[in-house]
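Undergrad: Structure of the sequence below:
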Amino acid sequence: MPDSLNAFNARSPAEAEEELLACCASRAFAGKVAALRPYRDLDGLVAAAGAAVRELSWAEVLEALRAHPRIGERAGGDDRQASWSRQEQSGLDDGVDDEVRAALLEGNRAYEERFGHVYLVCATGLSGAELLGRLRERLGNDEEREREVVRGELAAITRLRLGKLVKEGR
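TA: Predicted coordinates for the structure are as follows:
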């Protein structure tokens, strides 16, 4: 077991929850995953986190979504979550033309109007054009299907961030 996972397992419940909130900003998620410690390995932590995301009520998912900036907007602050968000959206930093940026802005507005929350996508490794294509595709979803997609995207982002958390091992 990596020393960083040992350190995470040894934290107080409040400290562990605070670290987990950088991965998924739902208090219910953080409480559940922290309570299930100790974890033998990253795979066990990721599995528990995935189950916890799937079990969130929709109100708890919305709580987590409020911590995510719109696609194309830079997260402010210097905390872990903001730093990770900027890394995840780095595909928008270079080579994205004004047309794609404007379409993302308009798409974000249309998405929020249709679904009532930020468009969430695991942006790591995706270009602006790919993010825009996914946004446009998802605008065609009904509410039930979109909620399933959002949960999947939230789980994917959480999985990536847990890997970073364990790797950083503060």
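Undergrad: rest of the way, CA atoms for contacts and neighbours
TA: OK.
Undergrad: Can you name every helix or strand that the longest helix along the chain contacts?
TA: Of all the segments of type helix in the chain, defined by DSSP state H, the longest one is helix 143-168. Secondary-structure packing of helix 143-168 (3 or more C-alpha pairs under 8 Å, 6 or more residues apart in numbering; DSSP states H and E): helix 3-10, helix 42-55.
Undergrad: can you do 10 Å?
TA: In terms of contact count using 3 or more C-alpha pairs under 10 Å, 6 or more residues apart in numbering; DSSP states H and E, helix 143-168 is assigned the packing partners helix 3-10, helix 13-21, helix 42-55, helix 58-65, helix 80-88, helix 98-115, helix 128-138.
Undergrad: To compare against the first, here's the next sequence to fold:
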Amino acid sequence: MASFSWTEEDVLRCCGSKRFAKELASASPFSDLHHAIQSARGIWFNKIDVAGWLEAFAAHPPIGSISPSVSQWSKEEQSAAIATATDTTLQELVDWNIRYQEKFGFVFLICASGRGTPEILAELKKRYVNRPIVELEIAAQEEMKIIELRLARLVKSDVGSNSSAPSSLPVNSSITAGGSSRTRPPITTHVLDIARGSPASGMDVHLEMWKGTSQQPLFSNRESTGWVLVGSSTTNTDGRSGQLMGIVDHITPGFYRISFDTGKYAPSGFFPYVSIVFQVRKNQTGDHFHVPLLHAPFSFSTYRGS
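TA: Model prediction:
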């Protein structure tokens, strides 16, 4: 069976984060593309911090750029956008790219392969209203899609230069399209201290599932013994919790609760703890649920991330 070993320079063609390139190159050789993408996902989402994400984003040209410095891979990925652009829509795309970068501080990132300019413009305008922390995670997810496509190109080029390699690769199409094979648990979280503008490290986190006698934990339901502990962890220096549950392909549907010991983290704050209850439906068992906490001494908020 063929295997693939890459240098940091090879991986940098796929992603501009130097730490990501070092980590993925060190993790090789890979038995096939599926193996490489699983490793890449684990590194990108679990080991690369925000600085690494931003470094990767900065390596991408704005969508629609015709600069001579744009790489051949970027040109090919944006070919559908260029082909469907008119002078008017291209200028609008340039203007919106500038507005986006002024608001968020990084280039608008989208996996543009096969997407026309109207679709890209619509998505850019839709995402422009997001909060920065939400948009950062969406951009990281889009970067991962681009990495997957480029890793496939890298493997294909290795096959072409290696006569002993098989003519076709055992590629799982659901992986390359961003499917549900997991490199992390189905439920994850991180905590940002928005008063300090930094990750909240050292905060205890508990994940529970509802197992009470009623079907669901209603607002009027006073039963407290129905919650069963799934796992516990403490946030690291990036504000991310460790594993709160096992890595499984399909999560059990039902109601889950993530609780944060905000009182221990910030004793002078208003909230002794924060609990977030959410539902995993039967048609969502293969999804990923990232439920972050944005915490301040007298307020908090959350959202479903990626």
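Undergrad: Just the buried residues of the longest helix of the first structure, please?
TA: Judged by neighbour count (16 or more other C-alpha atoms under 10 Å), helix 143-168 of the first structure contains these buried residues: 146, 149-163, 165-166.
Undergrad: What range does it cover in the second structure?
TA: Taking TM-score structural alignment as the measure, the second structure aligns residues 132-157 with helix 143-168 of the first structure.
Undergrad: Give me the mean distance between that stretch and the first structure.
TA: Between stretch 132-157 of the second structure and the corresponding residues of the first structure, superposition yields a mean separation of 0.5 Å, by mean C-alpha distance after the TM-score superposition for the first structure.
Undergrad: ok, back up a step: could the helices and strands packed on helix 143-168 of the first structure go into TSV alongside mean neighbour count?
TA: Formatted as TSV, these follow (neighbours: other C-alpha atoms under 10 Å):
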stretch	mean neighbour count
helix 3-10	16
helix 13-21	18
helix 42-55	18
helix 58-65	17
helix 80-88	19
helix 98-115	16
helix 128-138	17
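Undergrad: so Met209 of the second structure makes contact with Ser259?
TA: No. Contact status for Met209 of the second structure versus Ser259: not in contact, 11.4 Å apart, counting by C-alpha atoms under 10 Å.
Undergrad: So for these two, which sits in the more crowded spot?
TA: More crowded of Met209 of the second structure and Ser259, by other C-alpha atoms under 10 Å: Met209, with 21 against 17.
Undergrad: Wait, a strand at that one?
TA: Yes. Remark: Met209 of the second structure belongs to a strand, assigned using DSSP: H, G, I helix; E, B strand; the rest coil.
Undergrad: To which residue of the second structure is Val33 of the first structure aligned?
TA: That one, Val33 of the first structure, aligns with Leu24 by TM-score structural alignment.
Undergrad: same question, Val100 of the first structure
TA: Match for Val100 of the first structure (TM-score structural alignment): Thr89.
Undergrad: And the counterpart of Phe108 of the second structure in the first structure, how far from Leu36 of the first structure?
TA: Matched to the first structure by TM-score structural alignment, Phe108 of the second structure sits across from Tyr119. The gap separating Tyr119 of the first structure from Leu36 of the first structure is 30 Å, by C-alpha to C-alpha, to the nearest Å.
Undergrad: Between the two, point out the one with more neighbours.
TA: A side-by-side neighbour count of Tyr119 of the first structure and Leu36, using other C-alpha under 10 Å, places Tyr119 first with 24 against 12.
Undergrad: wait, what's in contact with the residue nearest to Leu12 of the second structure when sequence neighbours are not counted?
TA: Sequence neighbours aside, Ala21 is the residue nearest to Leu12 of the second structure in space, at 5.6 Å (criterion: C-alpha to C-alpha, 6 or more residues apart in numbering). Neighbour list for Ala21 of the second structure: 6-15, 27, 40, 43-44 [criterion: C-alpha atoms under 10 Å, 6 or more residues apart in numbering].
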